[in-house]
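Engineer: Pasted the sequence and its predicted model underneath.
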Amino acid sequence: MHMVIKAVPGKGRLQPVGYLFCFLIFLIAAFLITPASTFAQEQASPKAAVTGLVTDADGHPLGYATIKVSGGKSSQTDEQGKYLIKGIIAGNHRVEVISVGYQTASKEVQFFADSTVEASFVLQSGSALSEVVVTAGRKAESIKEVPSSVSILNARQVKEQLNINPSVAAILGNTIPGLGTATNKATNSGQTLRGRQVLVLIDGIPQSTPLMNGSRDIRTLDPAVIERIEVIKGATSIYGNGSAGGIINFITKKPAADQIFSGTSSVGLSGNVAHPKNTLGYRFSQTFSGTINRFSYVVNGTYNYTGVQRDAKGNVNAQPDGLGENALYNAFVKLGYHVNENSDITASYNLFRSTQNSDYINSVGKYGVNPSVGVKGDDPGEPAGTPYNHNVLVSYHNKALPLNSALDISAYYNGFISMNRYVAQGTAWYGPGQTKIQSFKKGVRLTLNTPWKMGAWGDGELTYGLDLLNDRTNQILTDGRVYIPDMNMVNLAPYAQMKMDLLTNFILKAGIRYENADVKVKDYNTIARGPNNQGSIAVTGGKIPYNATTFNAGLRYNKFELFNPFVSFSQGFAINELGRILRSATSNTLESITTDPIITNNYEAGFSSTLGKLNVTASYYISKSNLGANLVDNGNGVLVAQREPENIHGYEITADWLLSQQWTIGGSYAYVEGKSKQANGTNVYLNGLRIAPPKATGYLGYRPSQLLDMKLFWVHTSSRDRFDVRSNGLYANSEGPVKSINLFNLVANYKFNSKLSAGLGVENLFNNSYYPVVSQYRAIDAEYVRGNGTTMNLNFYYNF
C-alpha cells in the first residue's frame, strides 16, 4: 500500500498511485453495500434486545465499557454506565462486558423475540490491558475496532502515577511506549512520539502551537481533572495540523451521575528523602461533583508547590525552566444540561498556571565533566513557565437526527502564554532578553455520524464533518522587541471517515481530509543581531496559502482473542514551525521564503493477543516525509529547520499478565530510529530532539487485600551514540551521546475505609545519580543537570 502526496503552497496534488488506491477503497465499499437489499427481509424479522447497567465494586457507573453479545452485536455504555443493544436473534447468547483496568465479566442470557432482557454487571479491578472506548476516529468505539496503535491511561492509572510525580509529562513519559521520557523541566522539548511532534488536545481543544513550538503543550493541566488519557500513535488525517507523530487527548472528569453532591478532598506533602533541606512541597486539591435533575457539574481547584529539587548527591537542581520552587494552579469547571434522552449540552473551563520563582541561579558546569548546580542568587528575568493557559469549550450532542444520525458540535477558545528563561546574552538577538510565545486559538468542530445496514455482510457508518480554526501565534521579547511576527492562520478542513464491519469480524476504515489554510503575516523586521539594528531585514508581509488532501485506510480482524491483527496507512499534515523560518528570513518577501507544509506518510502493522490472563500487543511502523522538520545546529549554537526528506521506523511491544488475584506483572519496549537525506544523497541520523533512545518499562503489582495495593515500576532508557564531535572538539547542539539509565519508582495505596485512603509514591527509589536523556543529548554546559534524587510524595484522599 503506497501513495505519494505533493503539497506546496496553494496546491495539494494526489499522485496517480493515490488516486488508484482511493478508487479501490470506495469500489470495495460500493460492492459491499450493493447486496444489502438481498438481506432486507432477513433484517426485518423479529429480534430481541438487552439492556442494563455496568458498575464497579463500589457501585460507581462505568462509562464506555464494551458490551459484546455472541453472534456479533456490540455496543458501549454511556456516561451513566447504561447500555442498550437491539437486533439480537432469539435464543441463548453469552453477554460479555470488558473495560480497561477491570476483569472481564460475562453471563449466559436467554433471549425471546420482541422482548428486552435486563443484564447488569459489577466489574472487579483486574488487568490493565483490556478494551476501552477511544476517540481515534472522532467517535467513541472499541479499541479492537481501531486499526492503529492506541495506549490508554485510565483514572486509576493516572492516580497511581500522580502519587509518584504529579507532572503530566512525567506520567506519560514513564508509561507510554514510543513517547520520550520527561525532561524534569517545565518544557517537553524532545519528548516526541515515534520521532515526530505530537498534537496535544484537552477534550478535543488543541493545545499545541505548531506555528511555533513552545514545547509546553503536554504539561497544560493538572492530573486531578483527568478522567483518562488517550494516545493515538502515528500520523492521522482526522485531526489535522500538527499530528505527524500522533495525538495525546486528555479527557477531563465527568460529573457523578448517581449523586446530587459528592467530592474528593486531597492533601499531600513531597520532598527529597536523602537530602531534605528546603525540598518540602505541598499539594491541595478539592473536587465537587454531582447531578441535580437535568443539571450536572464538576468543579475542581488544585494548588501544587514543589520545593527545591536536589540530585542524588544533594546538589540543588536550579536549571532554568525547571520544576524546583514551582507553583502550579489549576481551576476546572464543567457544567452539563440533559435536554432530553437524546441530547445534551456541556460547557467547561480550565485554567492552568505554572511558574518558577527560585532563590537559586545556575552555576554552569562543564558538559561531560561536572553538572550545573544551583547557588543562591537572583534571576533578573520574569518567572519562566506557563503564566496561563485558558481553555473554554461549549458542546452540543444529539443522537436522534434523521437516518439515525448523531451530531456533535463544539466551539472552543484557547489562550496560551509560554515564558522562556532569561538569558544574559542571546545567540539569535543582540544583548540580553527573555522571549515568550503567545498563541490564541478559536474554532468550531462539527461531527456527524450516520450508520447504515449491509444485511448479512455487516454494518457500516460514515463519520463526517468540518473543522474551522483560527490560530494567532507570535513570539516577542519582554522588552518589547518582536522575535517572530504575528502569524494569523485560518484553516477550514472538511473530512469524512468510513467504517464497515464486514462479516462481523473485519473492520475496514478509510478516510479523507482536505486542508485549506491561509497564514497572514504583516510587514515585519527580523530581530537585530548587533548594535544599531545591525543584521535586521525588512520583510514585506502577505498571505501564504496551504492546500493539501490527506488520506487514511486500515483493516482490522478481531474474530480471535488470540490474534487480533491490523494494517493501516495514514497521513498527517503540518505547517511546522513557520515562525522559526520567518525569524531567520534572509529575503525581503514572503514569496522567496520556503514554507512548504510537511506531509507525513505512516505505514503500520500490528496485533493484540489475549491468552487467558496474558495480554500482548506489538506493532511495526514506518514514517516518511518528503520534507522534514529536523532542527540542526548552524554552528553558532542556534537550531535551524532542515527540510530534507525523512525516514523513521520503529516497533513497540507491550505485555500484561494477571498472575493471580494478588500479583500482576507487565512491561513494554519501544525502539525508534530515523534519518534525513541530504541534497548530496547522504543519509544522516536525526538528532536527540527528534529520536529518543530505546525505552523499556516494567511493573510488578501486589494486592494482598482490597485495602492495600502496591506496585514497583522500572523505567529504562538505553544508550544512543550517533554523532561525532565537530572541528572545535565539541558536540553540536542536541547531538551528544546518551548513556543508559535505570530508574525504579514505587507506589502504594491503602484504603482505611470507604471514604479515607492514602497514596505513597517514591520516585528514583534507589537514589540513582544520573543525567536525564535531554541533559545528555543537548551537549550544552548550562543544561548538563542531574536528575532528581529519591523523592517521596504522600497524599491523603477523602471521598464523600
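Structural biologist: Arrived safely.

Engineer: From here on, just use CA atoms for contacts and neighbour counts.
Structural biologist: Fine.

Engineer: Helices of the protein, residue ranges please.
Structural biologist: Here the chain has its helices, by DSSP state H, at 16-33, 40-43, 155-164, 168-173, 578-583, 773-778.

Engineer: Out of the ones you listed, which is the most enclosed?
Structural biologist: Most buried of those, by mean neighbour count (mean count of other Cα atoms under 10 Å): helix 773-778, with a mean of 26.

Engineer: name the helices or strands packed onto that one?
Structural biologist: On a contact count with 3 or more Cα pairs under 8 Å, 6 or more residues apart in numbering; DSSP states H and E, helix 773-778 meets no helix or strand.

Engineer: And the contacts of it?
Structural biologist: Contact partners of helix 773-778, identified using Cα atoms under 8 Å, 6 or more residues apart in numbering, comprise 181, 183, 190, 688, 717, 733-739, 783-786.

Engineer: who touches the nearest residue to Gly374 once chain neighbours are set aside in this structure?
Structural biologist: Counting by Cα to Cα, 6 or more residues apart in numbering, Ala318 is the residue found nearest to Gly374 once chain neighbours are left out, at 4.3 Å. Contact partners of Ala318, counting by Cα under 8 Å, 6+ apart, are 309, 324, 358, 360-362, 373-375.

Engineer: could I get those as TSV with neighbour count and distance to Ala696?
Structural biologist: As requested, the contacts of Ala318 are arranged in TSV below (neighbours: other Cα atoms under 10 Å; distance: Cα to Cα, whole Å):
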residue	neighbour count	distance to Ala696
Gln309	31	26
Gly324	28	27
Ser358	23	34
Tyr360	21	34
Ile361	19	34
Asn362	20	32
Val373	24	29
Gly374	23	31
Val375	16	35
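
Engineer: Structure two is appended below for comparative analysis:
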Amino acid sequence: MNNQQHLVLTLAFTSALVAAPAWSQTTEEPTPAQPSSEMQVEPEPPIYLKDVELPLTSIEAWSTQWAQAIAQITNIQLNPTAQGVEMVLETLNLPLASPIVSVVDNTLIIEIPDAALALPGGSEFRAERPAPGIVAIEATPSTGNGVQIRLIGETSAPTVQVTGRDRSLTFSISSAPSSAEIEEIEVVVTAGRTAQAVQDVPRSITIINRQQIETQTNVTRDMRQILGKLVPGFGPPTNEANPRSIVQSLRGRSAAILIDGVPLTSNYGLDRELRTIDPDIIERIEIVRGPTAIYGGQATGGVINIITRRPTGRSLEVNLDANLGVSLTHPRDSFSNDFGVGVSGTEGIFDYLLSVRREDRGAIFDAQGDRIPDTGGGSLIDSETYSILAKAGFNFDEQQRLQLTFNFYDGRQDTRFISDPSIRQIPGIQKARPLAVNPTIRGTDRAGDRRLVANLNYSHEDILGSRLQAQAYYRDYTSIVGAEDFRGGFFDAIVRQRAGGDKWGGQLQIETPLPFLNDRTNLVWGVDYVRENNKAPFEVFDPVSFDRDNTLRKLEERTFVPLHILNQLGLFAQLQWEISDNFLLNGGVRHERIGVEVEDYTTFFGRPIQGGNLNFNATVFNIGSVYKLDEAVSLFASFSQGFSVPAFGGILRNPPAEFTSVRQNLRLTEAVKVNNYELGIRGQWQGGQATLSGFYNTSDLGEDYAFTGGVSRLVRAPERFYGIEASVDTRLNNSWQVGTTVSWVEGENKEEESGDYLPISTFSIQPLKWTFYVENQTTRRWSNRLQFLFVGGRDRAFKAGVDNAEINPYFVVDYLSNIQIGSGTLQIGIQNLLNSQYFPVHSQVVGGFNETFNAAARGITFTVGYQIRF
C-alpha cells in the first residue's frame, strides 16, 4: 500500500469513529463526540475498516473522491457571549466533517479533517484575548488535508460545545476550569426577571427547550397537550374538542401566561390562550410553579413564560416543514395538514426573523371510530389557522439593542356537526355524539380566535453600571364560541358569546449590582403598568331561520358581560444575594394598585346593575434560599405570596340576586391573596437532573366556581392547597435516556363560615399525574421515543357533592421517531399508540354537569412530516 492509500484509510477510519457533537470536553485524551440532532455531517453510519476487505481498485477510486471533497472554510466569525465567545466556521461548498478534540496542558485542540482555510486574509487565523480566560484562538492548516484550531486558555483548557448546520459549525467556548463543572448551566429568566442559573432559584422550575417542543410536534401541535405531558403540577392534556384549558390549573390555581414577558391572560378568564400559540414560534418555555407576583397579578398558581425564537447568527437561514395526519380508526374526513416556512439572519447591526404557518385540520375520531363533536365552539376540529411571527432587531453597539416583535394568530372553525343535545334525555352519563346540522352563518363570523401582539423592547447593558430593560406592548383579541340552542332553558334563546378586548402596557426594570455586599449580588427593581378592556356581548340568532334551514342569522347583540376596564400599576424590587459559594438568598416585595371601572348596565335578563369604580391595593413579599450541598445537589426553601383580582366577567354576567351595585358588593370583587410555603431538593449532573418538592398554600378568600343551570357561579371562600411534585431525567449511556414526572395536588375550601372544609372541585384540582419516557438513539440518524401518561382517579369532590361525577383513571402511550434523511429530518408520530378509549379529565368533570361536553379523546392517529434547514 502506498502512502496516499494509507492516508486515505487513516482519514476514513478516523471520520467513521466520530459523530457530530454537542458536548463539553476537557480530558487529556481525544474523545469521540456525541450525536447532535441538529448536525448532519456524514452520510453513512460508523464503519470499522479493519473488518472490511477492499480491493485495491476500490481504494484508489475512494482516494480520488476524498481528494476532491475538501470543505473550504471561507469565514471565521467570533461573537461574544455571557460565558465566553462563540466561534462560527462557514463554508460555501461542502459541510464540515466531524471535529476531533484533544487537550494538551492549557490548550484545547480541534482537528477538522477534509477541510482547508480559504479566508479573505489568507490561510491562517489568530484572535488575541477574544474573551476573559482565553489567551488566543488560532486556526492553521494541518497535515493530511485538514484544519487545526487551537483554543489557548490562561490557566486551563477552555471547554466547548458544538452544534452544526449544513454548511457551518458553531463552537460555544468558555473558560470553565475543569471537566468537573456541570456540562451545561441551564439559565432561567422568568423566576426573578433576570438571568439566573436554575440551581440558584429557590422555586420549582421547569424549562422546555426547542428540541423538546419539536419532538412533541410529531404527535400534536396543541400547546395544551404538550404542556400537559411535560410539566409536573400542570393539569393533564385537555380535550381537543374544546378550545378552553378550563381544567388545566397549575398546582390547583390559575397561571399567568406570558409571551416574551407580555401577559396574554386577560381578567375575563377565557382560558383559550394556549390554543392560540403555534409551537413553531417558540424557542423555550419557562414555568415557575407556585404563587408569584414578580410579574403582577393573576399568577396564584405560577407563571408560564413563552419565549419566542431568536434570529440566527448566519446571514441567511431558511426552515421549511410540512406534516400530514390521519386517524387510523376512521381515516375518512380525518386528514390534517400544515406547512411552515421560516427565514432569519443577521446583517451587520440588523437581524430579522419571519415565521409563517398554515394549518388545515379535519375531523377527529375516538378509539371506537366514532366522530368526536365540537363541544365548545372554535375548537381545533375542522379548523383552519394561520400564525405569523416577525422580528426585527438593531444592535446599535455592544451595549444597546432595540427589537420589535409582531405575533398574529387567526383560527377559524367550519364544522357541520354540533354535540347532540338529545343525549341528555338518556339515563346515565352518555358519550357526546355528533349531530349533523350543516349550519350557514349570516351577519357574523365563524367561531374561533384571533390574537395580535406587538412588542417593542429596548435594552442597555451598562447605564451607570446597571442593566436596563424597557418594554412597551399592545395586545388585541377576539374569541367567538359556538352557538347553542337554549330555547326552553337558562337563556331561552339561540345565542353565542363573542368576547373581545385589548391590553396595552409597559415595563421598566433595572438590574443594579450591589458591590458593597459582594460582586455576586444585585437588585432588580422597576415598574409595570397595564390597562385592560374586556367585554363579551351575546349574539342572538333568528329561531325561524335556524329551524327552517339551520341558518344562524344574527338578529342583535345583547349584554352578557359588560365593558369593564382594569388598570394595574406595580412597583417591585427583587434582591439576589450570593452570601457565599454555597448559600444564596433571594427576596423581594411588590406593591400593586388596581382600579376597576364598570359603567351602568342591564344584564341579559333585564336586571339593572349600577356601575362604579373600585380600587384595591396589594403588597406582597417573597423570600427564598438555596443551600448547595455540592456542585450538583442543592436544597431550596421559599415563602412567596401571589395575588389576583377575580374574573369580573364571572361576577357581572350572572350576578347573584343581592348584587345590585358594583361598589356595594365588595366581598365578591375583593382580591385573592395567597401565601405559599415550599421545600425542595434539586440535582443537576452531566446528562441528568432530579427534583423533589412539596408545597402548602392558603388564601383567606379564594376563587372557585360552581355550576348553576349550566352557567358558572363564582364562589369566594377560604382555600388551602397542598401537594408533591417530582421529576427525573437521566442519560444512561450514549444511546439511552429515560425520565419521569409525578405530581399530586389536593385542596379544600370552606364556603360556609360555620361549616367544614370540603374538597375543591376537579375544575381546579386535577388527579394524580404520572409521566414516563424512554428515548433511544438507535443509529446516528435515527432516534425513537416512547412516552406514557397515567392520570389517576378522583372521587373526593363527587362524594362530597361538589362534583357531579367521579373521575376515572386512564393510561395513554405515544410513539415518536425522527430519521435524518438527506439534509432534513423525517418526523413520525403515533398518538394513542394502544388505541385506548378514554375520556380526558376535562370531559369527565364538565360532562358531569352537561353530557354534551363528555367527549372521548382521539384514538390512534398517525402523523408524518419532513423538516429541512438550509
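Structural biologist: That came through fine. Note that this is a predicted model, so its numbers are computed, not measured.

Engineer: quick one on the thing from earlier: and of the helices of structure 1, who's closest to Asp217 of structure 1?
Structural biologist: With Cα to Cα as the measure, helix 168-173 is the member of these nearest Asp217 of structure 1 (9.4 Å).

Engineer: what residue of structure 1 takes the place of Ala16 of structure 2?
Structural biologist: Using TM-score structural alignment, Ala16 of structure 2 lacks an equivalent in structure 1.

Engineer: Next, count neighbours for Ala16 of structure 2.
Structural biologist: 17 (other Cα atoms under 10 Å).

Engineer: Quick check: it is in a helix.
Structural biologist: Yes: Ala16 of structure 2 sits within a helix when classified using DSSP: H, G, I helix; E, B strand; the rest coil.

Engineer: quick revisit: what's the residue nearest to Gly374 of structure 1 aligned with over in structure 2?
Structural biologist: Using TM-score structural alignment, Ala318 of structure 1 lines up with Pro373 in structure 2.

Engineer: returning to what we had before: can you give me the distance of the residue nearest to Gly374 of structure 1 to Glu644 of structure 1?
Structural biologist: From Ala318 of structure 1 over to Glu644 of structure 1 the distance is 37 Å, taken as Cα to Cα, to the nearest Å.

Engineer: likewise Val95 of structure 1?
Structural biologist: Distance, Val95 of structure 1 to Glu644 of structure 1, using Cα to Cα: 53 Å.

Engineer: and Arg294 of structure 1, how many neighbours?
Structural biologist: Neighbours of Arg294 of structure 1 under the rule other Cα under 10 Å: 11.

Engineer: From the contact counts, what lies against the strand ranked longest in structure 2?
Structural biologist: Determined from DSSP state E, the single longest strand within structure 2 is strand 551-578. Contact partners of strand 551-578 of structure 2 among helices and strands, from 3+ Cα pairs under 8 Å, 6+ apart: strand 440-442, strand 521-541, helix 543-549, strand 583-598, strand 601-602, helix 648-652.

Engineer: which residues are contacting the third one?
Structural biologist: The contact list for helix 543-549 of structure 2, computed with Cα under 8 Å, 6+ apart, reads 439, 493-494, 551-553.

Engineer: Could you export the residues you listed as CSV, including neighbour count and distance to Val104 of structure 2?
Structural biologist: Formatted as CSV, the entries for the contacts of helix 543-549 of structure 2 read as follows, by neighbours: other Cα under 10 Å; distance: Cα to Cα, whole Å:
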residue, neighbour count, distance to Val104 of structure 2
Pro439, 17, 75
Ala493, 17, 81
Ile494, 19, 79
Thr551, 19, 79
Leu552, 23, 77
Arg553, 20, 79
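
Engineer: so can I have JSON lines of those showing distance to Phe870 of structure 2?
Structural biologist: Rendered in JSON lines, the data for the contacts of helix 543-549 of structure 2 read as follows (distance: Cα to Cα, whole Å):
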{"residue": "Pro439", "distance to Phe870 of structure 2": "45"}
{"residue": "Ala493", "distance to Phe870 of structure 2": "56"}
{"residue": "Ile494", "distance to Phe870 of structure 2": "52"}
{"residue": "Thr551", "distance to Phe870 of structure 2": "49"}
{"residue": "Leu552", "distance to Phe870 of structure 2": "48"}
{"residue": "Arg553", "distance to Phe870 of structure 2": "50"}
